[in-house]
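>>> sequence and predicted structure, then a few things I'm wondering about:
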Amino acid sequence: MNPSHAISPTVPVATRQRYLLVLLLFLHTVNTYMDRVCISAAKSSMQNDIAGLTDQMMGYVFGIFAVGYALFQIPAGWYSDRAGPRRALTIVVIIWSIFTALTGAVFTAISLLVVRFLFGVGEAGAYPGATRALYRWLPARERGIGQGIFHSGARIGAALSLVIMPAVISLIGWRWTFVANGLVGIVWGAIWWFWYRDTPEEHPWTNEQEADLIARGIHEQEVPNVELPYIQIVTSANVLLAMFQYSASNITFFISITWLRPYIEERWGAEAANLSAIPLLVGAVALWFSGFLVTKLYQMGMPVLSRRIPAMLGYALGAIGLILCTQTTSMESVWPLILCFSLALFGVEMTLSPSWAFCMDIGGDRSGAVSGAMNMVGNLGAALSAVVFPYFVHHVTLPYIATETGTANSFFVFAALMNVLAVIAWTMMNPQRILRRLTDREMQFRMIGFLALILMVVFSLVYTKLIMG
């Protein structure tokens, strides 16, 4: 037989179970925001049925979730790293789903406070646990697009909930709506436990070729400083800068789900307020685009710039969009504001994929705890935006831009400045930076500083969400 005509053996093609993982985690984030938005949609119905649930008490109910959520970010991330995402995510999803369902069973304002605090504690593990799962299942070059798709579920879930939740409540009532949402989470948790494994090698549906592809992809970007203590990593300049810039993005993002709708309604009317969902959908597109850009730049051999460029470009677009917003407040149509704020939100949403990929780069097997620390401080930016927005509207003026109170122009300038500072922060962030081991005395100072940071975040959240809220 002619050797040239010999049949070459078929090389098995790598399976693609990691893509199913990203899909499951996308649905996971949709679920988290469906559960969060449900209580906002049910507010009026709940106040009619629950004794003592005044507007002030409802503010405490909203705020107590944020406190529990932020307080348990690092413990939940640490647990995900230690126990593995299969067990950790199954547990936390079932916990918050139970308390979502129990929200429909409360009859007093105090019991509602307790239930929503425990709901926040459960949801604290959602993002750190998912980040840890993505680290073990995605090659370094695919982390950007994986994080982009994963986080876009939150924006799509929030936008859809603005339409779906009121309709469901009118159909089955607010109590059964919470039960239905809880059941969705429990079903997801069961599927996760059945399908997911902590490493691709353990998965029965992942072949050797895909497991090898993932392993090589993880090791092609070596995690620096793996032998250093967690406290040194999380108090390094890299992580502190990551915390700051993530707070900056949240200052802009959380306006889209808190004050944007009532602000538009007050200035342009109730019909125009329905357009407030558009920036959220634009933000979801930004997450996909940024994830693709992060992935493409990494594949071109730029591991550091693949994080920096999308983040810096995003914050620059965010600042430009916010400054343009200041030129729209006197216009008769709301569309210029919607378009300019959509540009701003597109920009800041571009920063999520590189931010969370950055945590995976420097955290490695401690990605859950490192990303939890960033997310904890990021919540401070969210709380800050909710509190300072009305203050800026009613009290702060600026020459030429906000010459009188009653517009959000001064806040837009403040948020734009934070975005500019975030651009500067990214110029100093490098996931490949090698750290020297600290002395015991230096570690003690770092520990004290880290505990002080946690206490500051918790105090700030309690003050802004419960005392001022």
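Good, I have the coordinates.

>>> only C-alpha atoms for contact and neighbour calcs from this point on.
Fine.

>>> for the residue nearest to the spatial centre of the chain, which residues are in contact?
By C-alpha atoms, centre = their mean, the chain has its centre lying nearest to His151, at 6.4 Å. Listed by C-alpha atoms under 8 Å, 6 or more residues apart in numbering, the contact set of His151 reads 26, 29, 284, 287, 352-353.

>>> next step: these restricted to helices.
26, 29, 284, 287, 352-353 (DSSP state H).

>>> okay if I get these as JSON lines plus neighbour count?
Shown next, in JSON lines, are these (neighbours: other C-alpha atoms under 10 Å):
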{"residue": "Phe26", "neighbour count": "23"}
{"residue": "Thr29", "neighbour count": "24"}
{"residue": "Ala284", "neighbour count": "24"}
{"residue": "Leu287", "neighbour count": "31"}
{"residue": "Leu352", "neighbour count": "26"}
{"residue": "Ser353", "neighbour count": "32"}
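
>>> pasting the second one now:
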Amino acid sequence: MNLSEPVNAQAVGATVGKYRWTICALLFFATTVNYLDRQVLSLLAPDLSKEFGWSNTDYANIAAAFQFVYAISMLFAGRVVDKIGTKAAYVVAITVWSLGALMHAFSVPMGEGAGVLLGAFGIVAAPSILGFMISRAVLAIGEAGNFPAAIKATAEYFPKKERSFATGIFNSGANVGAILAPICVPLIAGIWGWQAAFIMIGMLGFIWMSVWITLYEKPDRQKRLSAQELAYIRSDLPAQQPQATPAAGGKVSWLQLLKYRQTWAFAFGKFMTDGVWWFFLFWLPTYLSAQYGMKGDAIVVPLAVLYSMTMIGSIGGGWFPSYFMARGHAPYDGRMKAMLVIAFFPLVVLLAQPLGAVSFWVPVLLIGVGASAHQAWSANIFTTVSDMFPQKSVASVIGIGGMAGGIGGVLLTKLGGWVFDYYKSVNDIRTGYMIMFGICALAYLVAWSVMKALVPRHKEITDL
């Protein structure tokens, strides 16, 4: 087949094969493992806080250590993915984050060693806090590679019209991880202890890596991919660039990328909204414990229901832009229309505290709607990058936005720790959660407004 000739995407799509969905499944399971590893600490936090005497601020510092290192690492992760390729980058990323997950089991003695070192500089901190901060930092360095690599793999294996749907599917792995974690972690910890929970969950990454090495290769080298499917994947590339690949073109610097409003729009959208998801991820078990006295097995069903709801948001949100694209909108414009609708749903979180006295299920379901909206938003905001930037720079832009999102997450997590400790001291923790839920509810409309002002309409970048 001559790849420079126009391809009827609809006709080809019916007969090309489905190997690209195998790649999507691999990305889904990687993201599931990613969030399983990330979630273990938050589920054990109430018990660990009691064992080690952590305050809300102490826990916020541990969580913020992950987010801060994740933010910085995202910037470099994107560059690494663009430089060494998706396959090798994923191997490096999952090896590092799996080792980081295992390190949590040995955090207390590690913290004691770090405490001696820092003590020489006059810095005093509890050994348990230091040890967990170090482990979270290593976990963050590895996990920063997941989304740049996954988005780049999606750009390599899917035409634009399928990318947000594919992104929604693999991104729903975050929800599956968040569902499985409250089922598995308390059970493992209850039988074998909290250290075993970190070790057993951390080993899953190495199993996934063996399958990835076997099944993944770039499309033009993939023997399992038919010529028809390869043509379909490339069906919406410009005719003069039929063989555009991640290696095409020269190196693109960060300064070059920062010249474009599209980069700033993506970065601001991530800055405003990433912290909301992390707030839900890190603080929900603590919220259910503080507000309703729920711990251990008691939180399994509520969290499973909440994160099951987010799967609908992730996959449905990935499909939603196709409604507008089918009516003639460019991919970016269709996504922005979908994202505006999505941005209104988190407003229901404002009702979580006022109606929370009725039953714990009220805030769980309302926060579930907000978290579902975040996953729908996430499936689309990630894909705006591959809509507008050439493949060789996609991971780098994702990294820039990821760093911005991480910084936003650090600020929101630190703010949460301070707010909760303050209102706990005045015996009014409900007001503290009302403030934080209000910030989470409004973040998406603010983000969308600024993104739309920066990039009013679709404009693909062709001069990189």
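Right, received. Where do you want to start? What you see is a predicted model, and the numbers here were worked out from it, not measured in a lab.

>>> just the closest of the ones in helices among the contacts of His151 of the first structure to Glu142 of the first structure, please.
Distance to Glu142 of the first structure, by C-alpha to C-alpha, is smallest for Ser353 among these, at 11.0 Å.

>>> am I right that the closest one is in contact with Gly144?
Yes. Using C-alpha atoms under 8 Å, Ser353 of the first structure is in contact with Gly144, at 5.6 Å.

>>> excluding residues flanking it in the chain, which one is nearest Gly104 of the first structure?
Nearest residue to Gly104 of the first structure, sequence neighbours excluded (C-alpha to C-alpha, 6 or more residues apart in numbering): Arg175, at 3.9 Å.

>>> what's the first helix or strand after the one helix or strand that neighbour maps to?
Using DSSP states H and E, Arg175 of the first structure maps to helix 174-195. Counting by DSSP H and E, the next helix or strand C-terminal to helix 174-195 of the first structure is helix 208-219.

>>> give me the buried positions along that next one.
Within helix 208-219 of the first structure, the residues that qualify as buried are 210-211, 214-215, 217-218, counting by 16 or more other C-alpha atoms under 10 Å.

>>> which strands and helices sit next to the helix or strand just after it?
Later in the chain than helix 208-219 of the first structure, the nearest helix or strand by DSSP H and E is helix 230-234. The helices and strands touching helix 230-234 of the first structure, judged by 3 or more C-alpha pairs under 8 Å, 6 or more residues apart in numbering; DSSP states H and E, are helix 440-462.

>>> contact partners of the helix it packs on?
Contacts of helix 440-462 of the first structure (C-alpha under 8 Å, 6+ apart): 63-64, 66-67, 70-71, 231-232, 235, 376-377, 380, 383.

>>> farthest pair in those?
Of all pairs in the contacts of helix 440-462 of the first structure, the most separated under C-alpha to C-alpha is Gly63 and Gln232 at 31.2 Å.

>>> more crowded one of these two?
More neighbours surround Gly63 than the other of Gly63 of the first structure and Gln232, with 26 against 20 (other C-alpha atoms under 10 Å).

>>> element containing the more buried one, please.
helix 55-71.

>>> what's the neighbour count on the residue nearest to Gly104 of the first structure?
18.

>>> you'd agree it is up against Asp49?
No. Using C-alpha under 8 Å, Arg175 of the first structure and Asp49 do not qualify as a contacting pair, with a distance of 10.0 Å.

>>> gap between the spatially closest residue to Leu445 of the second structure that is not a sequence neighbour and Pro238 of the second structure?
Leaving aside its sequence neighbours, Leu445 of the second structure sits nearest to Ala343 (C-alpha to C-alpha, 6+ apart; 5.3 Å). According to C-alpha to C-alpha, to the nearest Å, Ala343 of the second structure and Pro238 of the second structure sit 32 Å apart.

>>> and Thr15 of the second structure, by the same measure?
Thr15 of the second structure is 22 Å from Pro238 of the second structure, where distance means C-alpha to C-alpha.

>>> what segments of the stretch 251-400 of the first structure are strands?
Assigned by DSSP state E, counting those that start in this stretch, the stretch 251-400 of the first structure shows no strands.

>>> where exactly do the helices run in it?
260-268, 270-273, 278-299, 305-325, 335-349, 352-363, 367-395 (DSSP state H, counting those that start in this stretch).

>>> what residues sit buried inside stretch 349-367 of the second structure?
349-353, 356, 360-367.

>>> same thing with stretch 99-112 of the second structure?
Buried residues in stretch 99-112 of the second structure (16+ other C-alpha under 10 Å): 99-108, 110-112.

>>> and stretch 262-282 of the first structure, end to end?
Per C-alpha to C-alpha, stretch 262-282 of the first structure runs 20 Å from first to last residue.

>>> what do you get for stretch 385-399 of the second structure?
First-to-last distance for stretch 385-399 of the second structure - C-alpha to C-alpha - comes to 11 Å.

>>> ok now that stretch, how far from the chain's centre?
16 Å (C-alpha atoms, centre = their mean, to the nearest Å).

>>> same check on stretch 13-22 of the second structure?
Distance, centroid of stretch 13-22 of the second structure to centroid of chain: 26 Å (C-alpha atoms, centre = their mean).

>>> got the buried residues for that stretch?
Of the residues in stretch 13-22 of the second structure, 13, 16-17, 19-21 count as buried by neighbour count, 16+ other C-alpha under 10 Å.

>>> for the residue nearest to Pro303 of the first structure when sequence neighbours are not counted, grab the count of nearby residues.
Distance criterion C-alpha to C-alpha, 6+ apart; nearest residue to Pro303 of the first structure, sequence neighbours excluded, is Leu297 at 7.3 Å. For Leu297 of the first structure, the count of nearby residues is 19 (other C-alpha under 10 Å).

>>> all set, thanks.
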